[in-house]
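# give me a model of this one.
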Amino acid sequence: MIRNIIKLGWKNVWRSPTRSGVVIVAVLLGTWAGVFLSAFFTGMVKGYLDNQFDLTVPHIEITHPQFEDLYSPEHTIPNAETLLRDLARHDSITSIRTQSLANGLAQSPRNNFGVTIRGVDPDSTHSIENYLEEGSMLSNQQQNPVVIGQKLADRLGIGLESRLVLNFQDTNGDITGGAFRVVGIFDSFSSVFDESNVFVSRPDLNSLMGLDNEIHSIQLTIPAFDNADKLADHLGQKYPNLQVTTWGEAAPELQYTYEMTGLMMYIVMIIIIIALVFSIINTMLMAVLERTRELGMLRAVGMNKTRVFTMVVYETVFLTMVGAPIGLFLSWLTISFYGDTGINLSAFAEGMNAYGLSTVIYPSLPPIYYLNITLLVAVASLLSALYPAWKTIQLNPIEAIRKMN
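Predicted coordinates for the structure are as follows:
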């Protein structure tokens, strides 16, 4: 009997092909749009996080416990060379970068601006190289070279090969500084970073601050940034006299963004599904009202309320589950295509750069999301069926037959 009810439900779906087709297409497009939007937002957040990790916030940073308070140059990492050798033996660490840091003032004949001065090793690679627009990175053959952002260059009114004076505090607390020559100009995803950071040779910066080969910051990159807390706890126990900071502690807004990504995906999909649910309920109510006499006849010849209820539920589920798998498949194709090629939003580059967002978005979704969406659509289809099916079993068979005569 159940098989007959299923067949009857399937036939009833196609009694009005146009109306059923509209609902199926709505479910298809709604599923596609919801999944693709979720992938788009996920790709945007992932790109934002990757950009921040690449340039501004390391996965893990090791400093002197008192250094982060005021960037006091005298608070360097003790026994840094030994520490670096120990860290290099960790399989879970993919890259290690060292820096000397100072807060100071960048001056040109036209203007001045407060900046963070980052002393990096000239012979080592740095992610800022990926954003160079003019010139080159630092080298040991140059004398007091500096690489600055395009925004800072515009503010100071200088360009390549221009002279730039940097003033900052030395280890004795006195104001010191030096003249540097611009050898490179970068333009990254973040206009704020470009305007407030300059890169110089670590030996040059250390010499002016009164340091030898000391280091203020060791930045670590690991394969999976969400494992940073575990490694940081291990390093904190091993080196209790040092400050070990994870990206989530250094930038709580990034931690919040990461934690909200999953929730945001489902919120987008739930909003679209709610709209689809009301559309399906409206369609099924119309179908039930049009078939009042027929449903009354079925009740009159012996079909009980449970079977009538089940038949309407099957009709609703069929309407939903025909469109949903096609929508999921189309969304997978779309996400796969744009996940490789990217979506270019360079027309909005200025606004996106102000928030540190990439102008090319690569949509992506974890595979489990497709399964969860399938279950979510299935639940929505069952909920959509309840009210029309309930209205069906409220019909009085005799009144339903007479009503349509």
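
# going by C-alpha atoms from here, please, whenever you check contacts or count neighbours.
Will do.

# could I get the full set of helices for the stretch 151-300 of the chain?
191-196, 202-209, 228-238, 247-250, 252-290, 292-300 (DSSP state H, counting those that start in this stretch).

# flag every buried residue along the fourth one.
The one in question is helix 247-250. 247, 248 (16 or more other CA atoms under 10 Å).

# where along this protein do the strands fall?
Assigned by DSSP state E, the chain shows strands spanning 60-63, 95-107, 112-120, 132-135, 145-149, 163-169, 175-186, 197-201, 217-221, 243-246, 343-344, 360-361.

# show me the one of these that comes nearest residue 236.
Across the strands of the chain, residue 236 has its closest neighbour in strand 243-246 (5.9 Å, CA to CA).

# list the helices and strands that closest one packs on?
strand 60-63, helix 228-238 (3 or more CA pairs under 8 Å, 6 or more residues apart in numbering; DSSP states H and E).

# contacting residues around that strand?
58-65, 228-229, 232, 235-236 (CA atoms under 8 Å, 6 or more residues apart in numbering).

# list the contacts of residue 247.
By CA under 8 Å, 6+ apart, the contact list for residue 247 reads 57, 58, 59, 60, 61, 228, 254, 255.

# what about it, distance to residue 62?
Here residue 247 is placed at a distance of 11 Å from residue 62 (CA to CA, to the nearest Å).

# also residue 20?
62 Å.

# what residues does residue 276 make contact with?
By CA under 8 Å, 6+ apart, the neighbours of residue 276 are 26, 27, 30.

# how many neighbours does the second one have?
Looking back up the chat, that one is residue 27. Applying other CA atoms under 10 Å, we find 29 residues neighbouring residue 27.

# my guess is it contacts residue 327. True?
Yes - with contact defined as CA atoms under 8 Å, residue 27 counts as touching residue 327 (7.5 Å).

# in a markdown table: the contacts of strand 243-246, plus neighbour count and distance to residue 14.
Shown next, in a markdown table, are the contacts of strand 243-246 (neighbours: other CA atoms under 10 Å; distance: CA to CA, whole Å):
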| residue | neighbour count | distance to residue 14 |
| --- | --- | --- |
| 58 | 25 | 58 |
| 59 | 24 | 56 |
| 60 | 26 | 60 |
| 61 | 21 | 63 |
| 62 | 22 | 66 |
| 63 | 21 | 69 |
| 64 | 20 | 72 |
| 65 | 15 | 72 |
| 228 | 21 | 55 |
| 229 | 18 | 56 |
| 232 | 19 | 61 |
| 235 | 18 | 65 |
| 236 | 16 | 66 |
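
# would you do the same for the sequence below? I want to compare the two.
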Amino acid sequence: MIIKIGWKNIWRKKSRSLIVILSVAFGVWIGLFFGAFQWGTYVQKLNDIVNREIGHVQIHHPLFLEEEYDYNFPIKDPEHVKHVLQADSTIKSIVERVVFSAMIQTTKEQSPVLVVGVDTTKERKMHSISTLITQGEMPHDKRAPTLLIGEVLANELGVKLGDKVLIQGGMLHGMKSFVGRVRGFYESPNKLKDKLIIYIHKSDINKKLGDAFTHEFAITFHEYDSLKSYSALLQKKLPHQQIYTWGQIVPEVENGIKMTDKVMFVFMFIIWTALALGIVNTMLMSVLERTKELGVLMAIGMGKWKITQMIFIETFILTAIGVPIGIFLTMLTVGYWGDVGIDLSVANAAVADFGYSTMIYPVVKQSFYFQVIIQVILVSFISTIFPVIRALKLEPIKAINKL
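Below is the predicted model:
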């Protein structure tokens, strides 16, 4: 009976009820879509970080990062480290590298760089540097040392494919240098990286410098969610090495993600506040317009609990209609933009400087549907409390005689 009365009441003023339904639908849609955009941004950032060779976790000599990538702090007993890692079933991929800071010089220009010695075959399992090559190809160990350098650095140095450059750095026995030939250029979303990092085959570095060093193990796991526990377990297995998660290596990215979470909270608070005010206003108007009717219902014996039920049921019906509409809109928009992507090229310069891709693909976590729906229902019912209190304060005689 109460449900039937509530259903009829909401359609007395169709336009007002439609406004509430559309408000709920919009709240659900904007909440889910913004959440999908945020999660898509997070996933894209993480992929960028993992795919640009950092990996989920890195292993270094305890002083290596502190000494700013000093060649003289390699990992001790890398074969033992490799054996421990290969025995761990949670690990998806392992790559080992020679990494050190140096200077790259031409006859006219020079620039500080980070030399990364890689095994090109193994590197393909972790990151996509080969897909970023604009000219030439990856370095290999079949000839004299060959280099892959960023387009930004190449322009600054004024070098072309086939040109020779000098690499010089501080080694165990003083300054050492070797000549390499530019074999290819790459361009990534990260302009800072393009200017700083050059790639050489790991075996070429070992031949030229006379060492068999490994400065870095980069690791990815099958499951990302348990990253902290995995890294803590690795630290116990390798107490003489230092284990770093990607958040420790690039804290600015992790801080950026946390800031995005805060922005999301503020944005959702604004959306839910606007939705709450809309529901309060609509339901309060509905109560005020039915003052005489409510007075009659009270006079013939309808208790306060029944009045409360009736108003809450009206809100529930409006919400129950609006939520599926909002979910449907989300599925359409996220489905489309999730495939096509949202191009942030308008802000390309700023975004690229931070090393992020300019294409974002919104993704909605299944749990987020549940969270937003629960939030909308809570906001709707909390917003109904004030109109209910206003209705319960009515005195039957005064309400009936109200013009």
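
# and the TM-score between them?
Once superposed, chain against chain, the TM-score is 0.92 (TM-score structural alignment, normalised by the length of structure 2); 399 aligned residues with a CA RMSD of 2.2 Å.

# and the contacts of strand 243-246 of structure 1 as a markdown table, adding distance to residue 210 of structure 1?
Compiled in a markdown table, the contacts of strand 243-246 of structure 1 are given as follows (distance: CA to CA, whole Å):
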| residue | distance to residue 210 of structure 1 |
| --- | --- |
| 58 | 26 |
| 59 | 29 |
| 60 | 27 |
| 61 | 23 |
| 62 | 21 |
| 63 | 18 |
| 64 | 17 |
| 65 | 20 |
| 228 | 33 |
| 229 | 34 |
| 232 | 31 |
| 235 | 29 |
| 236 | 29 |
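
# find the centremost residue of structure 1, please.
The C-alpha lying nearest the average C-alpha coordinate of structure 1 belongs to residue 45 (CA atoms, centre = their mean; 1.6 Å).

# that one matches what in structure 2?
Alignment note: residue 45 of structure 1 maps to residue 42 in structure 2; criterion TM-score structural alignment.

# just give me the neighbour total for the equivalent of residue 188 of structure 1 over in structure 2.
Structural alignment places residue 188 of structure 1 opposite residue 188 in structure 2 (criterion: TM-score structural alignment). When counting by other CA under 10 Å, one arrives at 23 neighbours for residue 188 of structure 2.

# tell me, how many residues neighbour the nearest residue to residue 188 of structure 2 once chain neighbours are set aside?
What sits nearest to residue 188 of structure 2 in space, not counting adjacent residues and going by CA to CA, 6 or more residues apart in numbering, is residue 132, at 6.0 Å. As a burial measure, residue 132 of structure 2 scores 14 neighbours (other CA under 10 Å).

# which parts of stretch 103-112 of structure 2 are buried?
Result for stretch 103-112 of structure 2 [16+ other CA under 10 Å]: buried residues 103, 104, 105, 110, 112.

# of the contacts of residue 247 of structure 1, which are reproduced in structure 2?
Conservation of the contacts of residue 247 of structure 1 in structure 2, assessed by both residues aligned by TM-score structural alignment, their matches' CA atoms under 8 Å: retained contacts are 57, 58, 59, 60, 61.

# the first one and residue 248 of structure 1: what is the separation?
Spelled out, that is residue 57 of structure 1. 9 Å.

# now do the second one
Here residue 58 of structure 1 is placed at a distance of 10 Å from residue 248 of structure 1 (CA to CA).

# do the same with residue 222 of structure 1
From residue 222 of structure 1 to residue 248 of structure 1 the distance is 14 Å (CA to CA).

# same check on residue 72 of structure 1?
Taking CA to CA, one finds residue 72 of structure 1 at 23 Å from residue 248 of structure 1.

# again, but for residue 109 of structure 1
40 Å.

# now swap in residue 337 of structure 1 and tell me
32 Å.

# number of residues surrounding the residue nearest to residue 306 of structure 2 when sequence neighbours are not counted?
Using CA to CA, 6+ apart and skipping the chain neighbours, the partner closest in space to residue 306 of structure 2 is residue 2 (7.5 Å). Neighbour count of residue 2 of structure 2, defined by other CA under 10 Å: 13.

# what do you get for residue 358 of structure 1?
For residue 358 of structure 1, the count of nearby residues is 24 (other CA under 10 Å).

# list the residues that contact it.
44, 47, 48, 51, 189, 349, 352 are the contacts of residue 358 of structure 1 under CA under 8 Å, 6+ apart.

# could you redo the last one with a cut-off of 7 Å?
Contact partners of residue 358 of structure 1, counting by CA atoms under 7 Å, 6 or more residues apart in numbering, are 47, 48, 189, 352.

# tell me the contacts of the last one?
The one in question is residue 352 of structure 1. Residue 352 of structure 1 sits in contact with 358, 359, where contact means CA under 7 Å, 6+ apart.

# what does the second one give?
Taking CA under 7 Å, 6+ apart as the criterion, residue 48 of structure 1 is in contact with 356, 357, 358.

# next, count neighbours for the first one.
So that's residue 356 of structure 1. Residue 356 of structure 1: 21 neighbours (other CA under 10 Å).

# map it onto structure 2.
Match for residue 356 of structure 1 (TM-score structural alignment): residue 355.

# related to what we said a few turns ago, I'd like to know which of the helices of the stretch 151-300 of structure 1 is closest to residue 100 of structure 1.
Closest approach to residue 100 of structure 1 among the helices of the stretch 151-300 of structure 1 (CA to CA): helix 202-209, 6.1 Å.
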